[in-house]
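A.B. asks: okay, here's the prediction I keep looking at, along with the sequence it came from:
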Amino acid sequence: MATGFERVAAHVAATLGAAVVSAEPVPGSVANEDFRVGLDDDRCVFVKVGPRTELAAEAWALAQATAAGVPVPKVVAYEEDSAVTPVPYLVLDLLPSDRDLTDGVVRAVGAALKRVHSIEVPGHGHIELVGNPLEPDSVRGQFGTWPEFVGSLLRDAEDLVRVGLLSAEQETAIRREAEGIHGSPLMGDSGVLLHADLKPDHLLPVDGKLTGIIDWGDASAGDPAWDLARASMAGPAVLRIIAEAYPGADDPEVSRLLPIYRVLWNAQALAHEYRAGGDWFAVFQRRIASDLGLG
């Protein structure tokens, strides 16, 4: 069976005006097929092939983040027209990284995240777009309110019990902890742009400076504390340094919500992994059990 890139290679080459000389698969995504692609003009680009829902959201979010002064990959090309390509694809600049996440880099992530969270987006949940994602007709989160989004995650938890990936005791605890959540003090009247998967692997540093925040396929609208919860999975020291550059991140009510937000994030990820046919369950289950205090 042809890989996703093999299906679009000729289209990508024609768009970029250069022949493809190498295509190295990059593991890590259950929804997309990702490739590091070398061209005969010595350029290297990153190509994502997959569902429009994620690729369009990523293309739009990258444009918004760039406009806000956040270092992200440049969108080189995006195509979803079935008359042009058999499957949607997104081509991005390949950014350098030395993987050295110093305190200064993490602090810069906090400042960048604050800028991302200044971008208001109607609705809550994963970004939905109508039209060209670089010039869309409309953009909004898929749910009308934050509690509606949280409710969708509680339904995910119910589904996970039915397929044996969560215990009934865990689902009951999740529902109890999530009761009455309307958002953190960081959230205003509207949702804001969220990266929604902010982890060390998605942060690119070079020589002590932040050069890029990558992988925006989960871009969503909602409570800024959702991004802080995801970032906090890297440990309390990371969250503390982010908070140094993000006013309000250490608010007691934000801190109170972070554990249940982590649980809900991991329940969502676990449900997504199951529905996509993956089997990488253990890390999500372990985090859920840890934050709930239940084995």
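C.D. replies: Great, that's in hand.

A.B. asks: contacts, neighbours, all on C-alpha from now
C.D. replies: Will do.

A.B. asks: what are the ranges of the helices in the protein?
C.D. replies: 4-16, 52-67, 103-116, 146-162, 168-178, 224-232, 236-244, 252-275, 282-292 (DSSP state H).

A.B. asks: how about CSV for those, with distance to Glu128 added?
C.D. replies: Below are the helices of the chain laid out as CSV (distance: least, Cα to Cα, whole Å):
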stretch, distance to Glu128
helix 4-16, 23
helix 52-67, 7
helix 103-116, 18
helix 146-162, 14
helix 168-178, 25
helix 224-232, 18
helix 236-244, 28
helix 252-275, 17
helix 282-292, 25
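
A.B. asks: Cys44: which of those is closest?
C.D. replies: For the helices of the chain, proximity to Cys44 was assessed by Cα to Cα; helix 4-16 is nearest, at 11.2 Å.

A.B. asks: what helices and strands are in contact with the closest one?
C.D. replies: Counting contacts by 3 or more Cα pairs under 8 Å, 6 or more residues apart in numbering; DSSP states H and E, helix 4-16 is packed against strand 20-26, strand 33-39, strand 44-49.

A.B. asks: distance between the first one and the chain's centre?
C.D. replies: Strand 20-26 has its C-alpha centroid displaced from the chain centroid by 24 Å (Cα atoms, centre = their mean, to the nearest Å).

A.B. asks: residues near the residue nearest to Arg115 when sequence neighbours are not counted, how many?
C.D. replies: In space, Arg115 comes closest to Ala68 once its chain neighbours are excluded; the distance is 6.2 Å by Cα to Cα, 6 or more residues apart in numbering. By the measure other Cα atoms under 10 Å, the count of residues near Ala68 is 16.

A.B. asks: thought Ala68 was touching Val116?
C.D. replies: Yes - using Cα atoms under 8 Å, Ala68 is in contact with Val116, at 6.8 Å.

A.B. asks: OK, contacts around Leu90?
C.D. replies: By Cα atoms under 8 Å, 6 or more residues apart in numbering, Leu90 lies in contact with 47-49, 55, 59, 75-79.

A.B. asks: now list the buried members of these.
C.D. replies: Buried subset of the contacts of Leu90 (neighbour count, 16 or more other Cα atoms under 10 Å): 47-49, 55, 59, 75, 78-79.

A.B. asks: among these, which two are most distant?
C.D. replies: Using Cα to Cα, the buried ones among the contacts of Leu90 span at most 13.9 Å, a distance reached by Val49 and Val75.

A.B. asks: quick one on the thing from earlier: pick the most deeply packed of the helices of the chain.
C.D. replies: helix 224-232 (a mean of 24; mean count of other Cα atoms under 10 Å).

A.B. asks: the structure to be compared is supplied as follows:
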Amino acid sequence: MDEVEVVVAHAERATLRVGDVFLKVDPDQARIDAEVEAMALAPVPTPEVLWRRPPVLAIAALPGATLGRLGGPSTGSSAAWAAAGAALRTLHEAPLPPRPGRAGRSTAALAAELDAECESLVTNGLLPADLVTRNRRVAEAALRPWTPAFTHGDLQIAHVFVDGDEVTGIIDWSEAGQGDALYDLATFTLGHEEHLDDVLTGYGYGHGSDIARDLDVIRGWWSVRSLLAVRWLAEHGFDPFAPGCEVDVLRSRM
């Protein structure tokens, strides 16, 4: 008999694995609806939806393995990372989905959220002021006008599956929608800067001023995502201070 594996669980949602089936338990039906819609529209491999019985969504397991995880070593080759970059380009060039995603928050709203979070991090003693100040300055590069693209919105490397050098699927589309393509590139390479060149090569970047500008934006998104995640992770039983995780990403900007 297959055992029940708890993949991730916190106050908002939980994901369980039973054999070759993943069960996502989420009381927010709108979020589940958005995920199923995004998977149907995305021009890249996604898991098969087996059934839906609110608050549970059942999806089939994907072949292959993830490229790694934040805070751990990458298990994928350079070619696999480049293939993921090519898949991202395909996604970003697809027709826009109907709704905004996590990567589509307005610049003004994001800046206000970021400033409030930075103040909280320092006031509550979670991070030193110089680390927060430096990363808030780096983050400014991400707060600029952008052209909407079809974005995943939470493209952690643990959400991308490969078999050899081929992308077999991308999971967890609940944050997908219209957004900034560079947010996806930054989220995917967070904590694995050593593979950024591979991803950008697969994505189709050449040499020139555009890549230099976009690299600053990607680094800005690394700071934004990490600053906004530290307190939430700590409050939900995760450890952003673990080696290679969010706090180390922030320290690397120093």
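C.D. replies: Received it, and whenever you're ready, just let me know what you need. This is a predicted model, so every value here is computed, not measured.

A.B. asks: any idea what the TM-score comes out to?
C.D. replies: Here the TM-score for the pair of chains, by TM-score structural alignment, normalised by the length of the second structure, is 0.78; 237 aligned residues with a Cα RMSD of 2.9 Å.

A.B. asks: against Arg137 of the second structure, how distant is the closest residue to Ala139 of the second structure other than its chain neighbours?
C.D. replies: Nearest residue to Ala139 of the second structure in three dimensions, chain neighbours excluded: Gly220, at 3.9 Å (Cα to Cα, 6+ apart). Distance of Gly220 of the second structure to Arg137 of the second structure, computed by Cα to Cα, to the nearest Å: 8 Å.

A.B. asks: now swap in Pro98 of the second structure and tell me
C.D. replies: 33 Å.

A.B. asks: Ile214 of the first structure corresponds to which position in the second structure?
C.D. replies: Counting by TM-score structural alignment, Ile214 of the first structure lines up with Ile171 in the second structure.

A.B. asks: right, and its match touches Val44 too?
C.D. replies: No - Ile171 of the second structure is beyond contact range of Val44, at 10.5 Å (criterion: Cα under 8 Å).

A.B. asks: ok, the two, which is more surrounded?
C.D. replies: Between Ile171 of the second structure and Val44, counting by other Cα under 10 Å, Ile171 is the more crowded of the two (21 against 17).

A.B. asks: quickly note the distance from that one to Trp221 of the second structure.
C.D. replies: 21 Å.

A.B. asks: next one: Leu91 of the second structure
C.D. replies: On the measure of Cα to Cα, Leu91 of the second structure and Trp221 of the second structure end up 19 Å apart.

A.B. asks: over to Arg13 of the second structure?
C.D. replies: Distance, Arg13 of the second structure to Trp221 of the second structure, by Cα to Cα: 25 Å.

A.B. asks: and Ser220 of the first structure, what is it in contact with?
C.D. replies: Taking Cα under 8 Å, 6+ apart, one finds 124-127, 141, 193-196 in contact with Ser220 of the first structure.

A.B. asks: recalculate using a threshold of 10 Å.
C.D. replies: In this structure, Ser220 of the first structure makes contact with 57-58, 61, 121, 123-128, 140-142, 191-197, 226-227, judged by Cα atoms under 10 Å, 6 or more residues apart in numbering.

A.B. asks: with Gln142 of the first structure instead?
C.D. replies: Residues in contact with Gln142 of the first structure (Cα under 10 Å, 6+ apart) are 122-129, 148-149, 220-221.

A.B. asks: and the furthest pair within those?
C.D. replies: Leu129 and Glu148 (19.1 Å).

A.B. asks: so what does Leu227 of the second structure match up with in the first structure?
C.D. replies: That one, Leu227 of the second structure, aligns with Ala267 by TM-score structural alignment.

A.B. asks: could you measure from its match over to Pro200 of the first structure?
C.D. replies: 20 Å.

A.B. asks: look up how far Arg102 of the second structure lies from Ala30 of the second structure.
C.D. replies: 14 Å.

A.B. asks: let me fix that, I meant to ask about Trp173 of the second structure.
C.D. replies: Look at Trp173 of the second structure and Arg102 of the second structure: by Cα to Cα, they are 10 Å apart.

A.B. asks: mutual contacts of those two, please.
C.D. replies: Counting by Cα under 10 Å, 6+ apart, the residues touching both Trp173 of the second structure and Arg102 are 151-154.

A.B. asks: with respect to His207 of the second structure, which of the residues you listed is nearest?
C.D. replies: For these, the nearest to His207 of the second structure is Thr151 (23.9 Å; Cα to Cα).

A.B. asks: map that closest one onto the first structure.
C.D. replies: Correspondence of Thr151 of the second structure to the first structure, assessed by TM-score structural alignment: Leu194.

A.B. asks: could you report the neighbour count for its match?
C.D. replies: Around Leu194 of the first structure there are 31 residues (other Cα under 10 Å).

A.B. asks: next one: the nearest residue to it once chain neighbours are set aside from Thr15 of the first structure, what distance?
C.D. replies: Nearest residue to Leu194 of the first structure, sequence neighbours excluded (Cα to Cα, 6+ apart): Ser220, at 5.0 Å. As judged by Cα to Cα, Ser220 of the first structure and Thr15 of the first structure stand 29 Å apart.

A.B. asks: ok, now which ones touch Leu193 of the first structure?
C.D. replies: For Leu193 of the first structure, the contact set (Cα under 10 Å, 6+ apart) comprises 61, 64-65, 113, 115-122, 124-127, 140-141, 219-224, 227.

A.B. asks: which residue packs closest to it, ignoring adjacent ones?
C.D. replies: Spatial nearest neighbour of Leu193 of the first structure, chain neighbours left out: Ala221 (4.8 Å); criterion: Cα to Cα, 6+ apart.

A.B. asks: surely that neighbour is in contact with His117?
C.D. replies: Yes - if you go by Cα atoms under 10 Å, Ala221 of the first structure and His117 touch, sitting 9.4 Å apart.

A.B. asks: neighbour count for the two, which is higher?
C.D. replies: Legend: neighbour count by other Cα under 10 Å for Ala221 of the first structure and His117, higher for Ala221 (32 against 24).

A.B. asks: so what's that one up against?
C.D. replies: Contact analysis of Ala221 of the first structure by Cα under 10 Å, 6+ apart lists 117, 119-128, 139-143, 146, 149, 190-196.

A.B. asks: for Thr133 of the second structure, same thing?
C.D. replies: Shown in contact with Thr133 of the second structure (Cα under 10 Å, 6+ apart): 118-119, 122, 139.

A.B. asks: all set now, cheers.
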